[in-house]
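Peer 1: please find the sequence and the predicted model below.
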Amino acid sequence: MSTRDVILGRVRRALADVGQDDTPYKRAVDRGYLPEHGDRSVEQTVDLLAENLADYRAIVHRCEADGLAALIAGLLAERGSTSVAVPPGLDEEWLAATDVTRVADRSESTPHELDQVDSVITACAVAIAETGTIVLDGGPDQGRRRITLVPDHHICVVRVPDQVVSSVPQALPRLDPTRPLTWISGPSATSDIELDRVEGVHGPRTLEVVLVNDRTVSGN
């Protein structure tokens, strides 16, 4: 008999006199919480996202779709990047204005190889305004999780307003829980017992988020 069998046997004995709960799972927990806090227009929701991203020390940029390539080229040049990790499904037009060396997202890439890459650029699955959170789901334009955890500089493009929601409850239906979800609120950071903040311990030290207008931001 294994230790697991012993523990499970004890659990079963402890629960022997506990009646069966026939309450359906969907009714077991009160889920009457608000889907969002406040009544904001689309533009106000995007502004809140930008504010909360900046509060988490992400660097936020805004541009129109026709200016995205130039902005990305400028960010890479300002950073001094000579190489950038690129997911297989990333829009090639995003890098049309730069000649920085592209490093393909490959399953064979080792952490050491990725550590030599200066920057990574991805899209996202959804962005949450109330929490200042960017969610990646490993889609073709986001790539494997590793490429956003090892390089020290991450540029993440958010399509506004289609990929922006107010709250976590609004974001969850857009996500597939079977996919490798990465929730990002600012650059990687931690602190020791004396609350000294250290960035870049388990992810990029610098997160730049580009809010690109795919269409006019207006309405509710």
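Peer 2: It's in.

Peer 1: CA only for contacts and neighbour counts going forward, please
Peer 2: OK.

Peer 1: give me the buried positions along stretch 99-118.
Peer 2: For stretch 99-118, the neighbour count (16 or more other CA atoms under 10 Å) marks V100, R102, V103, D105, L114, V117, D118 as buried.

Peer 1: tell me, how many residues neighbour D196?
Peer 2: Around D196 there are 8 other residues, counting by other CA atoms under 10 Å.

Peer 1: what about the strands in this structure?
Peer 2: Secondary structure of the chain (DSSP state E): strands located at 59-64, 83-86, 101-104, 119-122, 126-128, 133-136, 153-160, 164-165, 182-184, 189-191, 197-199, 206-213.

Peer 1: quick one, longest helix in this structure?
Peer 2: helix 42-55 (DSSP state H).

Peer 1: want to compare, so here's the second one:
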Amino acid sequence: MTDARTEILARVREALAGSAVEPAPPSVPRDLAPVATPEVVDLFAERVADYRAVVERCAAAELQDRVAAALPAGQVVVPPGLSVHVPDAIVDDGTLTAAEMDRIAAVVTEARVGIAETGTIVLDHAPDQGRRAISLVPDTHICIVREDQVVADVPDAFGVLDPARPQTWISGPSATSDIELDRVEGVHGPRTLHVMVVAANP
């Protein structure tokens, strides 16, 4: 007398007999994200603004001046690989302590990818983005996202991101609510998120 397990497995084998195994889909090389359409970039800017972030769109030639104008008073820290010159900024070499970073007014970083559907910015902490701490401790985060880094949705983002790298996903400034649902910003991250969306063409 066969037990139920043996009978079930026999039926599964019978059902699978003769069925062809479909080959796995070819892997998509990283860095080959679908080209963002103007509509996708518009949606990204709209969704980021929905999170109470400041969104500013500019041409590449304007970027340095726009970043300078957006900086609050006080000291600024930048990652070592930032492509934009920020006068008098501290270049983070990994030795700044949390207490020292807490006295810094702003950080300027670039991003790895922007997701239009969710209004999310992802950092993978390459040299133009720096270590995670500098993007979380200063009160203002100015983040540069280029139009050709914007993808439509989360699956497209996963096609670009390297799972072996550390990642920080940012959807608006840091915010939380107390028991009465009063919104409080800046408790566990930057109080102000200022996103520069840079046009692909100069």
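Peer 2: Nice, thanks for sending it over. Just so we're clear, the structure is a prediction, and the values are computed from it rather than from any experiment.

Peer 1: any idea what the TM-score is?
Peer 2: After superposition, the two chains reach a TM-score (TM-score structural alignment, normalised by the length of the second structure) of 0.80; 174 aligned residues with a CA RMSD of 2.2 Å.

Peer 1: need the buried residues of stretch 99-118 of the first structure in a markdown table (columns: distance to S166 of the first structure).
Peer 2: A markdown table is the format used below for the buried residues of stretch 99-118 of the first structure (distance: CA to CA, whole Å):
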| residue | distance to S166 of the first structure |
| --- | --- |
| V100 | 35 |
| R102 | 34 |
| V103 | 34 |
| D105 | 31 |
| L114 | 34 |
| V117 | 34 |
| D118 | 32 |
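
Peer 1: between those residues, which is nearest Y56 of the first structure?
Peer 2: D118 (21.9 Å; CA to CA).

Peer 1: map that closest one onto the second structure.
Peer 2: Correspondence of D118 of the first structure to the second structure, assessed by TM-score structural alignment: A105.

Peer 1: just checking, that match touches A73?
Peer 2: Yes. Taking CA atoms under 8 Å as the definition, A105 of the second structure is a contact partner of A73 at 7.1 Å.

Peer 1: in contact with the residue nearest to the spatial centre of the second structure: list those residues for me.
Peer 2: When CA atoms, centre = their mean is applied to the second structure, the residue found nearest the centroid is V122 (1.3 Å). Residues in contact with V122 of the second structure (CA atoms under 8 Å, 6 or more residues apart in numbering) are A111, R112, V113, G114, Q167, T168, W169, I170.

Peer 1: which of the residues you listed show up in the first structure as well?
Peer 2: Contacts conserved in the first structure for these, using both residues aligned by TM-score structural alignment, their matches' CA atoms under 8 Å: A111, R112, V113, G114, Q167, T168, W169, I170.

Peer 1: the fifth one: neighbour count?
Peer 2: Residues contacting Q167 of the second structure under the criterion other CA under 10 Å number 16.

Peer 1: show me the contacts for it.
Peer 2: Counting by CA under 8 Å, 6+ apart, Q167 of the second structure touches V122, L123, D124, H125.

Peer 1: so which of the residues you listed hold up in the first structure?
Peer 2: Counting by both residues aligned by TM-score structural alignment, their matches' CA under 8 Å, these still in contact in the first structure are V122, L123, D124, H125.

Peer 1: now a PyMOL select for only the buried ones of these.
Peer 2: Selection command for PyMOL covering only the buried members of those, criterion 16+ other CA under 10 Å:
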select buried, resi 122+123+124+125
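
Peer 1: for the kept ones among the contacts of Q167 of the second structure, which one is nearest V77 of the second structure?
Peer 2: The closest of these, once distances to V77 of the second structure are taken by CA to CA, is H125, at 14.6 Å.

Peer 1: the closest one touches R132, doesn't it?
Peer 2: Yes. Here H125 of the second structure reaches R132: they are 6.6 Å apart, a contact under CA under 8 Å.

Peer 1: the alignment partner in the second structure of R57 of the first structure and R183 of the second structure, how far apart?
Peer 2: Counting by TM-score structural alignment, R57 of the first structure lines up with R52 in the second structure. Relative to R183 of the second structure, R52 of the second structure is positioned 12 Å away (CA to CA, to the nearest Å).
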